[in-house]
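>>> predicted coordinates and the sequence they were generated for:
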Amino acid sequence: MNRKKKFMQKRYTKNLWNMFILPTISILPTFALQSCGDNNSNIDNEKYYTSIKLKNNVNLASLTKDDFIFENLDAKYEIVDFSAKYDDTNKKITIEFKIRGQISQKILKTVVEIIPYANPNKQNIIYDATNNYYASAQGLRGMLLFEELYKLQKSKTSGVGSYTDLYKTYETAFVDKYFEKNNTVLDVYSENPYGQDPYEFKFGEYDGKGGHARDNRLKGKEGWMYNREHMIPQSWFNDDQRIRCDAHFVWPTDKMVNQWRSNNPHYEITNGKTSQNGTKWNSSYCEPIDYFKGDIARAYFYFQLTYNNKGLSNNGSYVFKNVFPFFQENFLKTYQKWANNDSVDIIEIDRNNAIAKAQGGIRNPFIDYPNLPSLIWGNGTETFQNLGVAKTIK
């Protein structure tokens, strides 16, 4: 499936903002190759207008060319001298770039555009108001809100199943109905949200009793099989048997990327190795691709809110601590940033509902209420307002 088709199919996933920088009607007659004098080319009337898509989950404070996807630009042309700056006051992005002929190396056009910016991550969550899961938290904030939600979550953990049950839960909670839409395993370590996946796992191609390899020729390499990845490593909570079986933070992922990640926390890195979908790791940390950073941050938040350092080991204390806010400052700030930049989408809402159904009703509150991090750890005065549970996105 080509990249353009794949983007058009993502109706309900994280939105991309389309910006048509050079309108086709005005550009084509004026800026054909012949008229621009790129005489080294033997193609007449070639198009070099382009459209740009802004990726989701970008850092607006430091936009780069890599934050955008360029479409409809012939391979004989390239974008150079690109810059983009976000004006938060006026909610606009100023974009400047040049189009250069690959053969002649001549600058054919300089483009400067100021574009109104509609945040692609802002979504309208639709709630089931008849569900009173969060009723007891009404009107609370800060540590009081955390404590009340912890009591609520603790009372629901009895519904978490066995370690074997996880593979069954994955068949409803981690299904690719959003990108390729082919009902394969949705794996955050191998999914490419912007193009063709490097490989895909069918359900059953897992490590363990009842499973089998996807391709034994790939033994020890990516694409071999998937297994159960504890986003919060088992060694951090001393392998507590009930905790280790919770699908809200134990996800199906490529076995080898899971192994290479080891027991290291998810965090930002500058140097390291990279998986085929762009996940990075080194000897200290693992950094997921931007598209799934919010998902993983909310898994960490869920773990702390639900288990609150139960069985916390020395390894776990590198990220967590035993007093409010229960996270080491640098990790809390990073996960809050990830959650803000990568907002809740239909994938997470569907996953939350499927896991709740499989695990006796226990939910991830940070998916139902994306503003929870600011209500718990922020400095404002806003309090929790019970709307029910999230059922979809409009």
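Thanks, I have the structure now. Residues are numbered from 1 along each chain as shown.
>>> only C-alpha atoms from now on, for both contacts and neighbour counts.
Will do.
>>> could I get the contacting residues of the residue nearest the centre of the chain?
Against the mean C-alpha coordinate of the chain, by Cα atoms, centre = their mean, the closest residue is residue 292 at 1.7 Å. By Cα atoms under 8 Å, 6 or more residues apart in numbering, the residues touching residue 292 are 188, 342.
>>> where's it relative to residue 344, distance?
Distance, residue 292 to residue 344, using Cα to Cα, to the nearest Å: 10 Å.
>>> and what of residue 235?
The gap separating residue 235 from residue 344 is 28 Å, by Cα to Cα.
>>> tell me the secondary structure at the residue nearest to the centre of the chain.
Judged by DSSP: H, G, I helix; E, B strand; the rest coil, the three-state class of residue 292 is helix.
>>> residue 111 touches residue 94, doesn't it?
No: judged on Cα atoms under 8 Å, residue 111 makes no contact with residue 94 at a distance of 10.4 Å.
>>> ok, the nearest residue to residue 326 once chain neighbours are set aside - how many residues close by?
By the measure of Cα to Cα, 6 or more residues apart in numbering, the closest residue to residue 326 outside its immediate chain neighbours is residue 320, 5.5 Å from it. Residue 320 sits with 24 neighbouring residues when counted by other Cα atoms under 10 Å.
>>> how close does residue 320 sit to residue 149?
Distance, residue 320 to residue 149, using Cα to Cα: 18 Å.
>>> can you pull out the helices in the chain?
Secondary structure of the chain by DSSP state H: the helices cover 3-9, 24-30, 33-36, 142-156, 165-173, 255-261, 293-307, 329-341, 346-358, 365-368, 372-377.
>>> turn those helices into a markdown table, columns for mean neighbour count.
Formatted as a markdown table, the helices of the chain follow (neighbours: other Cα atoms under 10 Å):
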| stretch | mean neighbour count |
| --- | --- |
| helix 3-9 | 13 |
| helix 24-30 | 12 |
| helix 33-36 | 16 |
| helix 142-156 | 18 |
| helix 165-173 | 20 |
| helix 255-261 | 19 |
| helix 293-307 | 23 |
| helix 329-341 | 18 |
| helix 346-358 | 21 |
| helix 365-368 | 23 |
| helix 372-377 | 20 |
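>>> among those, which comes closest to residue 71?
With Cα to Cα as the criterion, residue 71 lies closest to helix 3-9 of the helices of the chain, at 7.9 Å.
>>> this is the comparison structure:
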Amino acid sequence: MRKSIICLISLLLLLGGCDSGVKSFLEVGEGIGTPNGTKVTVEGYIVGVPTAIDYVEQSNFSSDYALALADDPSETDVSNMLFVKLDSDYRSEFGLQTNPDKFGEIIRVDGTRDDYFNHEGVESVTSITLETDSGDDGDSGDGGETIGDYYRSAEGLTGSNLKEELHTIIDDHAELSYDQVWDALRHTDEDPTNSNNVLLLYTGDSISKYENGGLVDEWNREHVWAKSHGDFGTSMGAGTDIHHLRPTDVSVNSTRGNLDFDNGGNLHSEAPDTYYDSDSWEPRDEVKGDVARMIFYMAVRYEGDSGELDLEIADSVGTSGPYLGKLSTLKEWHESDPVDSFERNRNEIIFTDYQGNRNPFIDHPEYVDQIW
């Protein structure tokens, strides 16, 4: 009898069924390597909605039918993801189309390891639970705060109420000096394929991090919300907020000046697919959404309290004062150029390493329509 009990205890320890310090779940990488047909418990970050064997939506979610999990909250490589099929019992609570705030959360899934979309996955799910992020994986702040936690107080709000609450969430943050912006941009806008370079916003060129200054073909610090639209200059606050400061070619920056954003104009000779005229600037398609989301951020962050400017987006061009346009065009750009991995990584770096606040419209693209 004693021998049988010892054997049973040993078996439970091997299976992780006792409180023995044995990990009771698989990480996503381990789950990917587990044979089909195996009952599994997998824990990972929600990183999107799979819609094909090699494609995962990481913004503008189109369904509640499945989730992609990864060990890294910033993962963009589909081969490092596990697809979880959501049956009807779990869609209303965990589907990202209905619950976009769960993007970046950690969940633990019980089910059967089976391919989904011919990609490594989990089906026949019997349980999903939210887990607490106690580590420092880039999507959490002090105390293990996740992206979902960060926006918790804004849940269920729309219109001006949502705008006000998001302002409260992102308002207080560390402020950089204008000199500190140089080093910050070398980090936030680093070329993912060449760590010695930064990527320039309007041209897309990759050039040395240290070819910066005011000379032709160098890069400088572009205020995407032009600093004359509010006359905030380069003072700490709006003038040094790196959520809207980007490296740009000196001469291209000069041409853009303080123009509003809209479609049309003359093709710029140095910036591919970039157009401008006397009152507007149209950047290349690849960064239209980036520009729009930076402008939306500024209009929420700077609301006129505590002696700061009240920046607002106008649905026109040729604006002056603390206004910038054009709202309807920026909303179109936000839809046509969804959030990508470069933006998400940039947002994370600003949050964790520099300012301690986030751009809500990168984390929650749906907020744009809910406010404007």
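Nice, I can see it. Note that the structure is a prediction, hence the values are computed from the model and not measured.
>>> just to revisit the earlier point, export the helices of the first structure to TSV and append columns for distance to residue 245 of the first structure.
Output for these, formatted as TSV (distance: least, Cα to Cα, whole Å):
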stretch	distance to residue 245 of the first structure
helix 3-9	33
helix 24-30	54
helix 33-36	61
helix 142-156	14
helix 165-173	7
helix 255-261	16
helix 293-307	12
helix 329-341	23
helix 346-358	12
helix 365-368	18
helix 372-377	24
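>>> which ones are touching residue 239 of the second structure?
178, 223, 227, 232, 233.
>>> which residues in the second structure does stretch 87-106 of the first structure match up with?
Stretch 87-106 of the first structure corresponds to no residues in the second structure, going by TM-score structural alignment.
>>> should've said stretch 30-49 of the first structure
Counting by TM-score structural alignment, stretch 30-49 of the first structure corresponds to no residue in the second structure.
>>> of the helices of the first structure, which approaches residue 70 of the first structure most closely?
Taking these one by one with Cα to Cα, helix 3-9 is closest: 10.3 Å.
>>> okay, and that closest one goes to which residues in the second structure?
Counting by TM-score structural alignment, helix 3-9 of the first structure has no counterpart in the second structure.
>>> just so I know, which of the helices of the first structure lies nearest residue 52 of the first structure?
Of the helices of the first structure, nearest to residue 52 of the first structure by Cα to Cα is helix 3-9, at 11.4 Å.
>>> follow-up on the earlier one: so which of the helices of the first structure is nearest residue 389 of the first structure?
Of the helices of the first structure, the one closest to residue 389 of the first structure (Cα to Cα) turns out to be helix 365-368, at 5.7 Å.
>>> same for that closest one, what does it pack against?
helix 293-307, helix 346-358, helix 372-377, strand 389-393 (3 or more Cα pairs under 8 Å, 6 or more residues apart in numbering; DSSP states H and E).
>>> now the strands for the stretch 201-350 of the first structure?
226-230, 250-254, 273-274, 280-281, 286-287 (DSSP state E, counting those that start in this stretch).
>>> longest strand in the second structure, please.
Longest strand of the second structure, by residue count under DSSP state E: strand 38-52.
>>> what packs against that one?
Under the contact definition 3+ Cα pairs under 8 Å, 6+ apart, strand 38-52 of the second structure sits against strand 26-27, helix 28-32, strand 55-57, strand 66-70, strand 106-113.
>>> make CSV from the ones you listed and add distance to residue 207 of the second structure and mean neighbour count to it.
Below are those laid out as CSV (distance: least, Cα to Cα, whole Å; neighbours: other Cα atoms under 10 Å):
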stretch, distance to residue 207 of the second structure, mean neighbour count
strand 26-27, 38, 18
helix 28-32, 35, 20
strand 55-57, 30, 18
strand 66-70, 32, 28
strand 106-113, 37, 21
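>>> for residue 146 of the second structure, which of those is the nearest?
strand 106-113 (8.6 Å).
>>> residues contacting the closest residue in space to residue 271 of the second structure that isn't next to it in sequence?
With Cα to Cα, 6+ apart as the criterion, residue 271 of the second structure has its nearest non-adjacent residue at 4.6 Å, and that residue is residue 203. Residues in contact with residue 203 of the second structure (Cα under 8 Å, 6+ apart) are 248, 249, 270, 271, 272, 284.
>>> need the counterpart of residue 203 of the second structure in the first structure.
Matched by TM-score structural alignment, residue 203 of the second structure corresponds to residue 190 in the first structure.
>>> what's the answer for residue 356 of the second structure, then?
Residue pairing (TM-score structural alignment): residue 356 of the second structure is matched to residue 361 of the first structure.
>>> can I assume that match is in contact with residue 159?
Yes: using Cα under 8 Å, residue 361 of the first structure is in contact with residue 159, at 7.1 Å.
>>> which of the contacts of residue 203 of the second structure has the most neighbours?
Within the contacts of residue 203 of the second structure, residue 249 tops the neighbour count with 28 neighbours, counted by other Cα under 10 Å.
>>> what about the corresponding residue of the first structure for that residue, distance to residue 128 of the first structure?
Matched across to the first structure, residue 249 of the second structure falls on residue 254, judged by TM-score structural alignment. Distance, residue 254 of the first structure to residue 128 of the first structure, using Cα to Cα: 34 Å.
>>> repeat that for residue 363 of the first structure.
In terms of Cα to Cα, residue 363 of the first structure sits 14 Å off from residue 128 of the first structure.
>>> so for the two, which residue has more residues nearby?
Counted by other Cα under 10 Å, residue 363 of the first structure and residue 128 do not tie: residue 363 has more neighbours, with 24 against 13.
>>> for the more buried one, what are its contacts?
Shown in contact with residue 363 of the first structure (Cα under 8 Å, 6+ apart): 153, 248, 352, 353, 355, 356.
>>> hang on, the fifth one packs against residue 247?
So that's residue 355 of the first structure. Yes: using Cα under 8 Å, residue 355 of the first structure is in contact with residue 247, at 6.6 Å.
>>> surely residue 300 of the second structure touches residue 163?
Yes: using Cα under 8 Å, residue 300 of the second structure is in contact with residue 163, at 6.3 Å.
>>> how about residue 136 of the first structure, what's its match in the second structure?
Counting by TM-score structural alignment, residue 136 of the first structure lines up with residue 153 in the second structure.
>>> how many neighbours does its match have?
By the criterion of other Cα under 10 Å, residue 153 of the second structure has 14 neighbours.
>>> contacting residues for the residue nearest to residue 300 of the first structure when sequence neighbours are not counted?
Excluding its sequence neighbours, the residue lying closest to residue 300 of the first structure (Cα to Cα, 6+ apart) is residue 232, at 6.9 Å. Applying Cα under 8 Å, 6+ apart to residue 232 of the first structure gives the contacts 249, 250, 265, 300, 303.
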